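**Student:** Quick one: sequence and predicted model below, then my questions.
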Amino acid sequence: MQNISSGGYTFTLTGGEEDFNVSLSLKQSATGIIRLNMKLQSDEPRTPGTMELTWKLPVIDVFASWHPGFYRNKRLRVDWENGFRSKATSSAPVCVLYGFQGNNKMTFAFSDALNPVELKAGIHEETSNFLCSVKLFQDQSSPIQSYEATLHIDTRDIPYEESLADVQRWWSTMPGYEPSPVPDTAKLPMYATWYSFHQQLSAEAVERQCEMAKALGCEAVIVDDGWQTADNARGYAYCGDWDVFEGKIHDMRAHVDRVHEIGMKFLLWYSV
């Protein structure tokens, strides 16, 4: 176990010390942003066990919480509930606790947005504190010799959307996290087949719609769900490698060519 304190918060890291040399360091800006850096180092590759970084926040003027997977449910959680998980293909490691006026009380984010991590902010009723945590290496992983990550904590009294925007900017400075370039076509009107066809589409029908959409100013089409299956139940466990269902699009190459002749770019929808 290791403890380190800054800005009135004490951070505790448990686990990992039996296999790795673990070090923690803190930086706090004049504006109130805390960055806690953790480093793991071993003399040989080892499979890490579960590690957890924890700290507390008093339940004062906290009205709701948010993270990318909350959808419409922004209620406050309790400490015995599960946290939310983030990885490269699902959600993102950031959580916000905010006040009634939408003011940020605490935004915390983790630099590792690729590997599975679990974040949590739950009320411990006996002490009226949020127990906040970031849990690492719960899933089986390959042996590693080193690992480094940073916890970002923002307690500035600003609109919480601004603290989230700063997290996005912070992530975008990291190698490999730079925002992808946006093609010019993506900034122009686009036709999506879902709203006309749902899963019941055909190459001929899509091409007719493209002709009309192009005349109205659309520069691209996204062929949505249905091109890969005859099923209309919207299930995806059986999709495998997402092969074209020839009962709807007999010749994908020819279909794409015809859309290009109309003057539109062509995209296919996938469920990740």
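**Tutor:** Ah, there it is. Residues are numbered from 1 along each chain as shown.

**Student:** drop to CA atoms for contacts and neighbour counts, all remaining ones
**Tutor:** Fine.

**Student:** Could you identify the longest strand within the chain?
**Tutor:** strand 33-46 (DSSP state E).

**Student:** hold the first one in mind and look at this next one:
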Amino acid sequence: MKTLSIITFIFLSQITVSQTFKVGQFNLSIEGEDKNFNRTVNVRTIAPGVEELEISLSAQQKAIPSPITIKFKQASIDIQSYLGPYGADALNEPTSLYHYPISRMIPVSFNAKPAFTSAMMDQPSMTLINNNNTNRLTLAVSELVYPTTLQIGENEENGVGFDIKIGLFSYPTKAMESYKVKIRFDSRDINYNLAQQDLLEWWKTENQLNFASIPEKAHNPFYCTWYALKTDGLNAENIEQQAQLAKEIGCETIIVDDGWQKAYDAKSGYCAYNGDWEIDTTRFKDFKKHVEKVQDLGLKYMLWTAPSMIGEKSKIYETLKDKMLYKADWASAWVVDPRFPEVRKHLTERLVSLMKENNIDGFKIDFMDLINSRFAPKNLPMGNGRDYESVEEATVKLLSDIYLACKIINPNVLIEYRQFFTSPILQQYANMFRAIDCPNNILENRTRTLDARNLNKQVIHADPLAWNENETPEVAALQLLQTFLSVPQISTDLTKMSASHLKMLQFLLLQWNEFNEVLTRGQAYNYGPEANYTWSEVSLDHKTAIVAYQPSVITPINMNKDLLIVNATHKNSLVFDCSKDFGTHNVSIYDCMGKLIRKEKIKFKGLVKINMPTAGIIRTN
């Protein structure tokens, strides 16, 4: 976009306690005194409705910048909810890695808490929206590595509005002579999906990102052992049995989750032996042959790892025990300090050795969000063998080392990260990003995958899908259908599934595969985010897929010739309100197991009601 105007403000360090600026419709204040740095502020209008605030710091000699707070008020005009970081409370010590609710409701100001973001924790942005899916403000910070905090709260005083704060340098970074950061304000009256997609392109440009290449297999259905077998049931025979059935229903990659490593003992504590990453020869008498056996079925083979933690009972612990950040109290393990080159070297070499020795195709990399300045001690010493000052920079380096080393061995290496380490900076070192653990939770899996999609250039995967073996096929099918805009990972024990469940999976995965490209790479519009999404439309070339998650009136933008309509609701009908004439389509309506219900001609113009079963699909002929 063309820059329309530039206004520059220069302030000497002696007078940088608080300054005010006009940025588009916003009156901002920048607060924070720093005697070591001069501060330059530029305000740019990039396009109508899009402004940038650039803050530049410069010093005579290296120093750690002092905290800076940017404050402003957003008028409460046609704003009903927002999308933001998942709520890692920057004020408190963490109690649980997963205890971060999905952000939708804006809290009152006196109860608002800053959300922490960093290279390993979410993304520094928030999008304020109305209930018609329209962007009101998409706010973002260009900084993707060092910690940033974002806070929003509704304030009924002095005119109803929202108090918004952005915090920089509230957590340890590193000594520097200069620094530059931009804050983007997008107030365009456009669909919020487009505003977020533009934001991702902005991050890519500002940080000169080169996203990891995506092998074709990353787009195809997966099977994951986690919910099906857990750790106790993990062995060569059980994996091979699941792999055979997984291939038959349409999966093309298997992820062997936790439990494959030597000396695993749940009674000793979770992750007690992490760090050695050696094959358990009791469970796998000939691991390389086992991998070959699975690959001969036509499946790629991935292993779960957690490079962030070293277990207290591992052999490497004695060597590295003085190179840790802190104890993970919920596990019998310590979180590594990646600022030590020995730590990065050991972890990279172990994963590379696993890949070389066993010819595996990639890794599911877990728990990297444990490494950041929020979890680590507040005073992080430099020196004593550390070659990085910033924990975040060192962690990015570790993940870069692992990815590049694995890619040398296998150019099509498959690397999966999960929420919350989804930052665009990390999209350079992984090609798949998965929703955080939410077994048998349709609402959360749907919401987290769709939330991630607009702000991620890589492939979005659902959390592995599991359900009670006595569930009806129609309701079990909703686990898959509600996450249809992400790559499915099946994780139910296929040996215990009824014939109807297997038939359902085979049929629906076949439909998913036929629309794979549009579902994972098409232009998506996800509607009703304030209600954790009501329906989605995604189009690419001559194909369109429409997925209804909740009973609602569907108002399509496109209905291409090759059409897939999914009823992922509990209702036996769908209602369309077509503002333009999409023509007459010859359609076939199926139940979730592939039984043809009927064929008919449907004219998609005006109000159209289609009777179809729960978990049913429509295909055009």
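**Tutor:** Right, received. Where do you want to start? Just so you know, these numbers come straight off a predicted model, no measurement behind them.

**Student:** quick one on the thing from earlier: show me which positions of the longest strand of the first structure end up buried.
**Tutor:** For strand 33-46 of the first structure, the buried set under the neighbour-count rule, 16 or more other CA atoms under 10 Å, comprises Ile33, Ile34, Arg35, Leu36, Asn37, Met38, Leu40, Gln41, Arg46.

**Student:** Tell me the one of these nearest Glu125 of the first structure?
**Tutor:** Proximity to Glu125 of the first structure was ranked across the buried residues of strand 33-46 of the first structure by CA to CA; first place goes to Ile34, at 25.9 Å.

**Student:** so who does the counterpart of that closest one in the second structure touch?
**Tutor:** Under the alignment (TM-score structural alignment), Ile34 of the first structure pairs with Glu51 of the second structure. In this structure, Glu51 of the second structure makes contact with Val23, Gly24, Val43, Arg44, Thr45, Arg184, Phe185, Asp186, judged by CA atoms under 8 Å, 6 or more residues apart in numbering.

**Student:** rerun at 7 Å
**Tutor:** Counting by CA atoms under 7 Å, 6 or more residues apart in numbering, Glu51 of the second structure makes contact with Val23, Gly24, Arg44, Thr45, Arg184, Phe185, Asp186.

**Student:** what's the answer for Pro85 of the second structure, then?
**Tutor:** Residues counted as contacts of Pro85 of the second structure (CA under 7 Å, 6+ apart) are Ser103, Ala115, Asp122, Gln123, Met126.

**Student:** any idea how far Ala272 of the second structure is from it?
**Tutor:** 31 Å (CA to CA, to the nearest Å).

**Student:** sorry, back to before: what's the closest non-adjacent residue to the match of Ile34 of the first structure?
**Tutor:** Across the structure, with CA to CA, 6 or more residues apart in numbering as the measure, the residue nearest Glu51 of the second structure apart from its sequence neighbours is Thr45 (4.5 Å).

**Student:** Phe70 of the first structure: what secondary structure?
**Tutor:** With DSSP: H, G, I helix; E, B strand; the rest coil as the basis, Phe70 of the first structure sits in coil.

**Student:** okay, the buried residues of strand 33-46 of the first structure in JSON lines with distance to Ala254 of the first structure next?
**Tutor:** JSON lines is the format used below for these (distance: CA to CA, whole Å):
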{"residue": "Ile33", "distance to Ala254 of the first structure": "55"}
{"residue": "Ile34", "distance to Ala254 of the first structure": "56"}
{"residue": "Arg35", "distance to Ala254 of the first structure": "53"}
{"residue": "Leu36", "distance to Ala254 of the first structure": "54"}
{"residue": "Asn37", "distance to Ala254 of the first structure": "53"}
{"residue": "Met38", "distance to Ala254 of the first structure": "53"}
{"residue": "Leu40", "distance to Ala254 of the first structure": "53"}
{"residue": "Gln41", "distance to Ala254 of the first structure": "54"}
{"residue": "Arg46", "distance to Ala254 of the first structure": "51"}
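
**Student:** So which of those residues is the closest to Met106 of the first structure?
**Tutor:** Minimum distance to Met106 of the first structure across those is 9.9 Å, recorded for Ile33 (CA to CA).

**Student:** Could I get the full set of helices for the stretch 51-200 of the first structure?
**Tutor:** 160-172, 194-197 (DSSP state H, counting those that start in this stretch).

**Student:** I'd say Thr54 of the first structure and Phe11 touch.
**Tutor:** Yes - under the criterion of CA atoms under 7 Å, Thr54 of the first structure is in contact with Phe11, at a separation of 5.7 Å.

**Student:** correct me, but Ser18 of the second structure touches Glu31?
**Tutor:** Yes - counting by CA under 7 Å, Ser18 of the second structure touches Glu31, with 4.3 Å between them.

**Student:** quick one on the thing from earlier: from Gln151 of the second structure, how far out is the match of Ile34 of the first structure?
**Tutor:** Between Glu51 of the second structure and Gln151 of the second structure the computed distance is 20 Å (CA to CA).
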